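J.: Below is the structure, and that's it, no one-letter string:
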């Protein structure tokens, strides 16, 4: 599966998860402190639009959000209180825009403004954001595919602080990151990468948990 296909598949799973979301549920707290589910959905819409904008302007390095982080945050607050149906419609429109923009990309190695990376990197960003925020909605457990777990461990490896060797052990898979004082955590792969992403896993994770550095 290509990275764009994986990202769009993550969006389909999110759409299925919120298909029956009610207005009251949209206003309830999410897993993220201070954010309702509406905030999470507004953010998913915004980041999807931002990555579509990167593709629509291929060859021009634009910042992801016009107006920067303050404008991004203001848009989330403005959109958070929408009805559940309005959230679903807005995200669907953003996905359609993204899919069209991606279909017209000429070179996935094109530099972009997002993280001073490449167009391909924006597709990985959509994959990460949508998959993790599906969990953040707090609408039940999620199970990440093995390929996503591999990507997320690689992306978040810099969160392991200096002087720590972190081993994440799940059935059939072990990741070892860093060097120094050993910390071995055991659990299902999804729970381990959720912890690495700063979330409290729903399943059991055993072992001493080191303090993690910020997101890269």
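T.: Noted; the coordinates are in hand. Quick caveat, the model's predicted, so the values are computed rather than measured.
J.: going forward, measure contacts and count neighbours with C-alpha atoms only.
T.: Will do.
J.: Okay, helices next: where are they in this structure?
T.: Taking DSSP state H to define them, one finds helices in the chain at 3-17, 23-27, 37-56, 68-79, 84-103, 119-136, 146-155, 189-196.
J.: export those helices to a markdown table and tack on mean neighbour count and distance to residue 215?
T.: Below are the helices of the chain laid out as a markdown table (neighbours: other CA atoms under 10 Å; distance: least, CA to CA, whole Å):
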| stretch | mean neighbour count | distance to residue 215 |
| --- | --- | --- |
| helix 3-17 | 17 | 20 |
| helix 23-27 | 17 | 27 |
| helix 37-56 | 24 | 17 |
| helix 68-79 | 14 | 16 |
| helix 84-103 | 18 | 25 |
| helix 119-136 | 22 | 13 |
| helix 146-155 | 15 | 9 |
| helix 189-196 | 22 | 10 |
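J.: Please compare the first structure with the one that follows:
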């Protein structure tokens, strides 16, 4: 599968899959569990969960933009994004779970209300890219699926992510990294390598983290 064949329906399903993996992974975490390191250097699980929850809130801003034509950026400033991540360790386990669950639900409900015309409206990502609203579920799928692995809880690995998602992710990162070829190996391991995450591929050069 390539980005050319990735559909809106695909992306919405993958975003739900990633959200389910995250919610399952945090279901039994206590304060100590949230304070433990994630697989992202320098981030605890509470930082990571706060980031994913804030990402849903930010994407809701873009859905509002697509629905109303009222410009509403993902984040008011880079400082706002940083503050959302830093908020994680200040919240209790129940507050983090509630934020993660509630923000994901609001985003899904907002996306459900978009009509055909609104899905085509362009918005700006945090990086300043103009994209149609149809790209928003894919942006969310990447956040939820990859960070479900990064959380380091619940035993989630790249092998647990949907095959179609992994294929689309691999094609996207390969193109963005301008790589002509890929190492031989199972798709989950190739995707992990491309994303700059731990993998078991032999003789594959190390890449900087992506996302």
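T.: Perfect, I can see it now. Remember, predicted model here, so these are calculated numbers, not experimental data.
J.: before we move on, the earlier item: can you check which of the helices of the first structure gets nearest to residue 62 of the first structure?
T.: helix 37-56 (6.8 Å; CA to CA).
J.: Any chance of JSON lines for the helices of the first structure, columns distance to residue 110 of the first structure?
T.: Converted to JSON lines, these look like this (distance: least, CA to CA, whole Å):
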{"stretch": "helix 3-17", "distance to residue 110 of the first structure": "15"}
{"stretch": "helix 23-27", "distance to residue 110 of the first structure": "37"}
{"stretch": "helix 37-56", "distance to residue 110 of the first structure": "9"}
{"stretch": "helix 68-79", "distance to residue 110 of the first structure": "21"}
{"stretch": "helix 84-103", "distance to residue 110 of the first structure": "12"}
{"stretch": "helix 119-136", "distance to residue 110 of the first structure": "6"}
{"stretch": "helix 146-155", "distance to residue 110 of the first structure": "20"}
{"stretch": "helix 189-196", "distance to residue 110 of the first structure": "29"}
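J.: Please name whichever of those helices is nearest to residue 216 of the first structure.
T.: Among those, helix 146-155 comes nearest to residue 216 of the first structure, with 7.8 Å by CA to CA.
J.: so the closest one matches what in the second structure?
T.: Here helix 146-155 of the first structure aligns to the second structure at residues 163-172, judged by TM-score structural alignment.
J.: Identify the residue of the first structure aligned to residue 95 of the second structure.
T.: Checking TM-score structural alignment: residue 95 of the second structure goes with residue 86.
J.: Leaving out chain neighbours, which residue sits closest to the most centrally placed residue in the second structure?
T.: Central residue of the second structure (CA atoms, centre = their mean): residue 143, 0.3 Å from the mean position. Distance criterion CA to CA, 6 or more residues apart in numbering; nearest residue to residue 143 of the second structure, sequence neighbours excluded, is residue 52 at 6.7 Å.
J.: what do you get for residue 210 of the first structure?
T.: By the measure of CA to CA, 6+ apart, the closest residue to residue 210 of the first structure outside its immediate chain neighbours is residue 183, 7.2 Å from it.
J.: Contacts only, for that neighbour.
T.: Shown in contact with residue 183 of the first structure (CA atoms under 8 Å, 6 or more residues apart in numbering): 164-167, 207-210.
J.: Check residue 70 of the second structure too.
T.: Contacts of residue 70 of the second structure were listed using CA under 8 Å, 6+ apart, and they are residue 64.
J.: ok, 7 Å please
T.: Residues counted as contacts of residue 70 of the second structure (CA atoms under 7 Å, 6 or more residues apart in numbering): none.
J.: and if you look at residue 194 of the first structure?
T.: Residues near residue 194 of the first structure by CA under 7 Å, 6+ apart: 200-201.
J.: The second structure: which residue goes with that one?
T.: Using TM-score structural alignment, residue 194 of the first structure lines up with residue 192 in the second structure.
J.: so which of the contacts of residue 183 of the first structure is the most crowded?
T.: When neighbours are counted by other CA atoms under 10 Å, residue 166 leads these with 23 neighbours.
J.: need the contact list for it.
T.: 176-178, 182-184.
J.: do you know how far the aligned partner of it in the second structure is from residue 121 of the second structure?
T.: The equivalent of residue 166 of the first structure in the second structure is residue 181 (alignment by TM-score structural alignment). Distance of residue 181 of the second structure to residue 121 of the second structure, computed by CA to CA, to the nearest Å: 34 Å.
J.: same question, residue 209 of the second structure
T.: In terms of CA to CA, residue 209 of the second structure sits 31 Å off from residue 121 of the second structure.
J.: Which of the two has more residues huddled nearby?
T.: When neighbours are counted by other CA under 10 Å, residue 209 of the second structure and residue 121 differ, and residue 121 comes out ahead with 18 against 13.
J.: any idea how far the more buried one lies from residue 136 of the second structure?
T.: From residue 121 of the second structure to residue 136 of the second structure the distance is 11 Å (CA to CA).
J.: Neighbours of residue 206 of the second structure, how many?
T.: Using other CA under 10 Å, residue 206 of the second structure has 12 other residues around it.
J.: Can you tell me the closest non-neighbouring residue to it?
T.: Closest residue to residue 206 of the second structure apart from its sequence neighbours, by CA to CA, 6+ apart: residue 196 at 7.0 Å.
J.: can you check residue 193 of the second structure too?
T.: In space, and not counting its chain neighbours, residue 193 of the second structure is closest to residue 199: 5.8 Å by CA to CA, 6+ apart.
J.: residue contacts, that neighbour?
T.: Here residue 199 of the second structure is in contact with 189, 192-193 (CA under 7 Å, 6+ apart).
J.: Thanks again, I'm all set now.
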